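Trainee: Sequence and predicted structure are below.
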Amino acid sequence: MFYQPGITDHGLPHDPFKACVVPRPIGWISTMNKKGQANLAPYSQFNNLSFDPPLVMFSSNQTSQENRKDTVVNAEQTGKFVWNLATWDLREAVNISAEQVPYGVDEFERAGLAKEPGTLTGIPMVRDSPIKFECEYLSTLRIPGNAPMGSVDVVIGRVVGIHIKDEVLVNGLIEVSLTKPIARCGYFQYTVVEKTFDMIIPGMSEDVLYGLEGNSRKNREADARRKDLDV
């Protein structure tokens, strides 16, 4: 089949676009407003952008009333947000926190989640999530789209603090089978990651490999060597 989005009809009972881009990491983002009220919401359009410095982004459509999401408003006003890893064990809480409720309602309380304060930002984090990123807000890219929900805010933040529970580290690596992250698929479907496999590009130089790994220490060592050569 072939169709042109917004021009020709795909002829299917449900739109296939989101089901083509899978699996998508979940940006379970916690924020706080100026009154100190906590907010927690999942975004299925989330990813990292770079590793040195570590940057992340989440993309937020408008509500059906053409309002910007609370998460975006809070991040812009306070300059801070936290990403919490969404896991199989926490899946029901993730789903509850997705409900659209009035501004200022605490989704941690609605979902029965314990909080812990961020070390650097003070933003509440999901205590039982095994991995958390404390982030400083950098910018918002506002992209217009079709009403009422099509317009989107792409929020970019710099990761300034990373929390990893010791029990998910095995031989110095994060063991995915212990964290069991969930990811968004198409329609109302999700998946859970319980196993991984390695593929290393044959014949690649060390600088390419550490870039793929996202090793900031080696990246800075390489930069220092280049500067020494330029002197």
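Mentor: Done, it's in.

Trainee: hey, let's count contacts and neighbours off CA atoms from now on
Mentor: OK.

Trainee: Distance across stretch 68-84, terminal residue to terminal residue?
Mentor: In stretch 68-84, first residue to last residue: 21 Å (CA to CA, to the nearest Å).

Trainee: list the buried ones in it?
Mentor: Residues of stretch 68-84 classed as buried: 68-72, 74-76, 78-84 (neighbour count, 16 or more other CA atoms under 10 Å).

Trainee: For Leu178, state which of those residues is nearest.
Mentor: Asn84 (15.5 Å; CA to CA).

Trainee: Quick check: closest non-adjacent residue to Ala98.
Mentor: Leaving out its chain neighbours, the residue that sits closest to Ala98 by CA to CA, 6 or more residues apart in numbering is Ala41, at 5.4 Å.

Trainee: just Ile182 next, same as before
Mentor: Ile182's closest residue in space is Val192 (CA to CA, 6+ apart), at 4.3 Å.

Trainee: The structure to be compared is supplied as follows:
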Amino acid sequence: MMYTKEDIVKLDRVTKLKIINSVTGIKPANLIGTINNKGQTNLAIFSSVVHLGSDPALLGFIARPRTAEVGHTYRNILENGTYTINHIHPEFVKNAHYTSAKFDVDISEFERCKLTEEYITNFKAPFVKESSFKIGMRFVEAIDIKHNGTTLIIGEIEHLILPDNAMIDGDIDLETTNAVGISGLNSYYSLKKIENHPYARLNKMPEFE
């Protein structure tokens, strides 16, 4: 099977969304938690969180074009400069999935989807209590992507909370943390570690057959 650009353009909206959201393979499934200056919380599922650099520790994610119905995450981040990224685990995949519905701003996805707000001292944004792997972020900058109206949100890690047994020989073992991956709009995957290799150096290259 092969799709040309013309074939893709002709697809109906939902089919196109599902296919193009799947072509990069399995992506991390995360819940991003925010709060506005009125104290209204928001929780939304994202599959676009990416590593941008380690020193400083930067992560990015893509925010969709803002409308009256969507964009609460971005608006809240701009208001107070903090947000959280929370890994999703099998026990609450269904709850996490339905945070993608277009709730009104005065309805908290935490409450509606039965997930629990959790706070730490001197950090405004809510974490997801049910998640064992969570990251507290400070907003750094936003880069508009003019071609489709989306925005790359960049933040720096201020807090990293993960299980003690997740660190194995200096690496984070995502199988141990029971992290969940996502493909397309609604397909979720468990992660299984296949292999582990040393840092690649030219003077220690193996011979390939």
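Mentor: Received it, and whenever you're ready, just let me know what you need. Source: prediction; values computed, not measured.

Trainee: Please give the element, helix or strand, for the residue nearest to Ala98 of structure 1.
Mentor: strand 38-43 (DSSP states H and E).

Trainee: hmm, who's touching that strand?
Mentor: Contacts of strand 38-43 of structure 1 from elsewhere in the structure, counted by CA atoms under 8 Å, 6 or more residues apart in numbering, are 26-33, 58-60, 70-71, 94, 97-98, 104-108, 123-124.

Trainee: Quick one: buried ones out of the residues you listed?
Mentor: Neighbour counting by 16+ other CA under 10 Å classes 26-33, 58-60, 70-71, 94, 97, 106-108, 123-124 among the contacts of strand 38-43 of structure 1 as buried.

Trainee: do you know how far Leu85 of structure 1 is from Leu229 of structure 1?
Mentor: Distance from Leu85 of structure 1 to Leu229 of structure 1, by CA to CA: 41 Å.

Trainee: Oops, could you answer that again for Gly211 of structure 1 instead?
Mentor: Distance from Gly211 of structure 1 to Leu229 of structure 1, by CA to CA: 21 Å.

Trainee: Of these two, give the one with the bigger neighbour count.
Mentor: Gly211 (15 against 8; other CA atoms under 10 Å).

Trainee: Which residue lies closest in space to the residue most central in space within structure 2, excluding its sequence neighbours?
Mentor: Centroid-nearest residue in structure 2, with CA atoms, centre = their mean: Asn30, separated by 3.6 Å. Once flanking residues are discounted, Asn30 of structure 2 sits nearest to His87: 4.8 Å by CA to CA, 6+ apart.

Trainee: which one in structure 1 is aligned with the one you found?
Mentor: Residue pairing (TM-score structural alignment): His87 of structure 2 is matched to Leu85 of structure 1.

Trainee: ok, and what's touching the lengthiest helix in structure 1?
Mentor: Counting by DSSP state H, the longest helix found in structure 1 is helix 216-230. Contact partners of helix 216-230 of structure 1, identified using CA under 8 Å, 6+ apart, comprise Phe51, Asp52, Pro53, Asp207, Tyr210, Gly211.

Trainee: Keep only those of those that are in strands.
Mentor: Phe51 (DSSP state E).

Trainee: which of the contacts of helix 216-230 of structure 1 count as buried?
Mentor: Phe51.

Trainee: The contacts of helix 216-230 of structure 1: which two are farthest apart?
Mentor: Pro53 and Asp207 (16.5 Å).

Trainee: so Ala19 of structure 1 sits in a helix?
Mentor: Yes. Counting by DSSP: H, G, I helix; E, B strand; the rest coil, Ala19 of structure 1 is located in a helix.

Trainee: Aligned against structure 1, show me the partner of Lys193 of structure 2.
Mentor: Using TM-score structural alignment, the partner of Lys193 of structure 2 in structure 1 is Lys195.

Trainee: Nearest residue to its match in space, ignoring adjacent ones along the chain?
Mentor: Counting by CA to CA, 6+ apart, the residue nearest Lys195 of structure 1 is Ser177, at 5.7 Å.

Trainee: I'd like to know how far the one you found sits from Asn47 of structure 1.
Mentor: Ser177 of structure 1 is 20 Å from Asn47 of structure 1, by CA to CA.

Trainee: ok, now Arg184 of structure 1?
Mentor: 12 Å.

Trainee: Quick check: neighbours shared by these two?
Mentor: Pro25.

Trainee: higher neighbour count, these two?
Mentor: Arg184 (21 against 16).

Trainee: farthest pair in the buried residues of stretch 68-84 of structure 1?
Mentor: Every pair of these checked by CA to CA; the farthest is Arg68 and Asn84, at 21.2 Å.

Trainee: Which strand or helix spans the aligned partner of Leu55 of structure 1 in structure 2?
Mentor: Aligned by TM-score structural alignment, Leu55 of structure 1 pairs with Leu58 of structure 2. Secondary structure from DSSP H and E places Leu58 of structure 2 in strand 57-63.
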